[in-house]
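Engineer: how would this look folded up:
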Amino acid sequence: MKKNIAIIMGGYSSEVEISLKSGNVAYQNIAKDQYNCYKIHILKNKWVLVDDNNNEYPINKHDFSAEINGNKITFDCVFNAIHGNPGENGTILAYFDLIGLKHTSAPFYQMALTFNKRDCLSVVKEYGIKTATSFYLNKGDKINLDEIIKKVGLPCFVKPNNAGSSFGISKAKTKAAMLPAIEKAFKEDTEILIESFLDGPEITIGVLNYEGKTKVLPMTEIVTDNDFFDYEAKYLGKSDEITPARISDATHKKLEKVAKKVYRVLNMSGFTRSEYILVNDEPYFLEMNTVPGLTNESIIPQQAAEAGISLQELFHNAINMALKN
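Structural biologist: Take a look at the predicted model:
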């Protein structure tokens, strides 16, 4: 008997449109002869099952079911394609845990930890993982620009602590640029992270639980036309994503070892995509995305293709791993 799979997409953050694209790619690539797939839109004003004719059926939040023409639909597994809140920060996954529904992501605490850049960096540092020098601000804190610059230097990156797709991030090159950058970041979050500039190539690494083992996908080198890998660079073609990355075998082995270690120490499962900067061939960890983009332009699908893994194999594996838990 075919399993019912709910593909959740949308969310409550600035990433809603990207998430809807990722969810639809998953829906198109999961074999309908093997699974009964349903698109579920999780939005601020409604949770609905959306059929192929765009008819909407409300989700019963008591047990995450839907009723279609008098038939109650329940689910065996949730495929999580929500970037940001509430999918990537663990909120909705805690709800699924409470009602006993399996899902393709890591446990909710791990999702919450990695979504909070500040806390994630604090944990990995304890395991000897190199990171940028950073300064934290909460909304309402007194802002002493001289103190910040003394610690992190210029240029520096100002970013929301809990946000994705590079929303709200700025590269501040001068003291005068700092306050506008801080104000921009605070529009996305009440906590912000200011980090020193690391000079070197950016390498993006996909790591996932594939057939029961931790697998590092072929790495991607980011060469952007913009000042950094921002929203335009990620989604509007303002960058070159070179897979596999142009690095030596020795550097590749070093990155692979660090990427596996980070995945393990954070107790991850499911998809992840982490960003590293190479400074004199030493990897510096920036952040981890636990619901990376799955659109046709996204990096994880590119890396999987380079590894000889089709989107169908990638998505079926995620479902199979979740059902075995």
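Engineer: all contacts plus neighbour counts: C-alpha atoms, from now on.
Structural biologist: Noted.
Engineer: How are the helices of the chain distributed by residue range?
Structural biologist: Remark: helices assigned in the chain by DSSP state H are 16-29, 91-99, 108-115, 117-125, 145-152, 178-186, 231-235, 249-265, 299-306, 311-324.
Engineer: okay, which residue is most central for this structure?
Structural biologist: Residue closest to the average C-alpha location in the chain (CA atoms, centre = their mean): N289, at 2.7 Å.
Engineer: tell me the contacts of the closest residue to that one other than its chain neighbours?
Structural biologist: Distances taken as CA to CA, 6 or more residues apart in numbering place R273 nearest to N289, at 5.1 Å, with adjacent residues excluded. By CA atoms under 8 Å, 6 or more residues apart in numbering, the contact set of R273 is 204-207, 288-290, 292, 300.
Engineer: residue contacts, the residue nearest to F197 when sequence neighbours are not counted?
Structural biologist: Excluding the flanking residues, the one nearest F197 by CA to CA, 6+ apart is C156, at 4.8 Å. Counting by CA under 8 Å, 6+ apart, C156 makes contact with 171-173, 194-197.
Engineer: Can I get those residues in JSON lines including distance to I222 and neighbour count?
Structural biologist: Below are these laid out as JSON lines (distance: CA to CA, whole Å; neighbours: other CA atoms under 10 Å):
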{"residue": "K171", "distance to I222": "17", "neighbour count": "21"}
{"residue": "A172", "distance to I222": "20", "neighbour count": "20"}
{"residue": "K173", "distance to I222": "21", "neighbour count": "14"}
{"residue": "I194", "distance to I222": "21", "neighbour count": "31"}
{"residue": "E195", "distance to I222": "19", "neighbour count": "25"}
{"residue": "S196", "distance to I222": "19", "neighbour count": "21"}
{"residue": "F197", "distance to I222": "16", "neighbour count": "19"}
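Engineer: One more, please, to line up against the first structure:
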Amino acid sequence: MKNVAIIMGGYSSEYKISLKSGEVVYNHLDKTKYNLYSIHILTEGWFYVDENKNRFVIDKNDFSVTVNGTKITFDVVFNAIHGTPGEDGLIQAYLQLLNIPQTSCNYYQSSLTFNKRDMLSVLKPYGIKTAISYYLNKGDVINAEQIIQRVGLPCFVKPNKSGSSFGISMVKESEQLVPAIEKAYVEDDEIIIESYLKGTEVSVGVIKYKNDTIVLPITEIVSENDFFDYEAKYEGKSSEITPARISEEEKTKIEDVAKRIYTILKMDGFSRSEFILAGGEPFLLEMNTVPGLTTESILPQQAREAGISLNDLFENAIELALTRNKF
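Structural biologist: Take a look at the predicted model:
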């Protein structure tokens, strides 16, 4: 049987959500097919955590662990880390150097998609529609008038490299702009300020499944708050409707652009992209390459709607990682 390391946790504000995702993966994979190991990658260290919550330190030289005198190495890594170092390319590059396959996309795609500004810049020449944006780096002079003249009000202020809506604010009045920028800087030293797009927010999963690139059923996001923030995502302050209540024409447009983005970026593994459907046209907000995998998360909801069980979804990711030639 193959030894599967399920990595979870990470160094960002999302680590608790990642631990939940990793636990769901562990609970849904077939233990008669794989030897499963929960690996917690945390700021205080990397550990194999057994079912009795005992911790064993991971040897970072070769990504192995010694348990009761026996050294264990891994055939494949299931990546369930949201944020750094699992979604920004660091873990992918490390594992590639060790020649250990893993379930998410390659290090370059991870790094590119994690950086919202860079990803949108790469996609613009391909005609992918995006919101009007303004970029700031920590230390830059903040010219509120210039920013508002460019993006208008209301607008969104976001950390450039962050997930789960940490650090995001919707700015409705000019005096709210500087506090929103300061809030975003807590999460990242680069920020992106985007114009408000009035329309329907949708989330689209695109995955490799049995060697085909497939678009999962589209989810419509209806937030009770001003936007799809942390509360809306994880504390029940939203409705997630799958399939989305959109026309067949809109559905086709979104599916086409989501699949096209996946192909342009030479993606592998899971992806979940967020769009605003404004005036019948999809505008890309961002892409997640290690989307939430808890039972309440959007990608698992979409897989269920498509008739794919969590067991099949996770097993497929492992089998594809084992067979694709990454090195």
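Engineer: Quick check: which of the helices of structure 1 is nearest to K139 of structure 1?
Structural biologist: Set against K139 of structure 1 and scored by CA to CA, these come closest in helix 178-186, at 7.0 Å.
Engineer: Mean distance between that closest one and structure 2 after superposition?
Structural biologist: Taken over the aligned residues, the distance from helix 178-186 of structure 1 to structure 2 averages 0.3 Å (mean CA distance after the TM-score superposition for structure 1).
Engineer: List the buried residues of that helix.
Structural biologist: Applying a neighbour-count criterion of 16 or more other CA atoms under 10 Å, one finds 178, 181-182, 184-186 buried in helix 178-186 of structure 1.
Engineer: can I get those residues in TSV with distance to V25 of structure 1?
Structural biologist: TSV is the format used below for the buried residues of helix 178-186 of structure 1 (distance: CA to CA, whole Å):
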residue	distance to V25 of structure 1
M178	38
A181	34
I182	35
K184	31
A185	30
F186	32
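Engineer: ok, and the closest non-adjacent residue to Y127 of structure 1?
Structural biologist: According to CA to CA, 6+ apart, the nearest residue to Y127 of structure 1 is V265 (7.8 Å).
Engineer: What separation is there between that neighbour and I82 of structure 1?
Structural biologist: Applying CA to CA, to the nearest Å, the value for V265 of structure 1 to I82 of structure 1 is 24 Å.
Engineer: and those two? which has more neighbours close in?
Structural biologist: For V265 of structure 1 versus I82, neighbours defined as other CA atoms under 10 Å are more numerous around I82 (32 against 12).
Engineer: contacting residues for the more buried one?
Structural biologist: Neighbouring residues of I82 of structure 1 by CA under 8 Å, 6+ apart: 8-11, 16, 19-20, 23, 88, 291.
Engineer: May I ask which of those residues has the most neighbours?
Structural biologist: E88 (30 neighbours).
Engineer: That one is in contact with Y109, isn't it?
Structural biologist: No: using CA atoms under 8 Å, E88 of structure 1 is not in contact with Y109; the gap is 10.5 Å.
Engineer: how many neighbours does T43 of structure 2 have?
Structural biologist: The local packing of T43 of structure 2 (other CA under 10 Å) involves 11 other residues.
Engineer: wait, doesn't it sit right on S13?
Structural biologist: No: with contact defined as CA under 8 Å, T43 of structure 2 does not reach S13; the gap is 11.3 Å.
Engineer: Show me what counts as buried in stretch 17-34 of structure 1.
Structural biologist: For stretch 17-34 of structure 1, by 16+ other CA under 10 Å, it's 18-27, 30.
Engineer: Reformat those into JSON lines and put distance to F75 of structure 1 next to each item.
Structural biologist: JSON lines is the format used below for the buried residues of stretch 17-34 of structure 1 (distance: CA to CA, whole Å):
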{"residue": "I18", "distance to F75 of structure 1": "24"}
{"residue": "S19", "distance to F75 of structure 1": "20"}
{"residue": "L20", "distance to F75 of structure 1": "20"}
{"residue": "K21", "distance to F75 of structure 1": "22"}
{"residue": "S22", "distance to F75 of structure 1": "20"}
{"residue": "G23", "distance to F75 of structure 1": "16"}
{"residue": "N24", "distance to F75 of structure 1": "18"}
{"residue": "V25", "distance to F75 of structure 1": "20"}
{"residue": "A26", "distance to F75 of structure 1": "16"}
{"residue": "Y27", "distance to F75 of structure 1": "15"}
{"residue": "I30", "distance to F75 of structure 1": "15"}
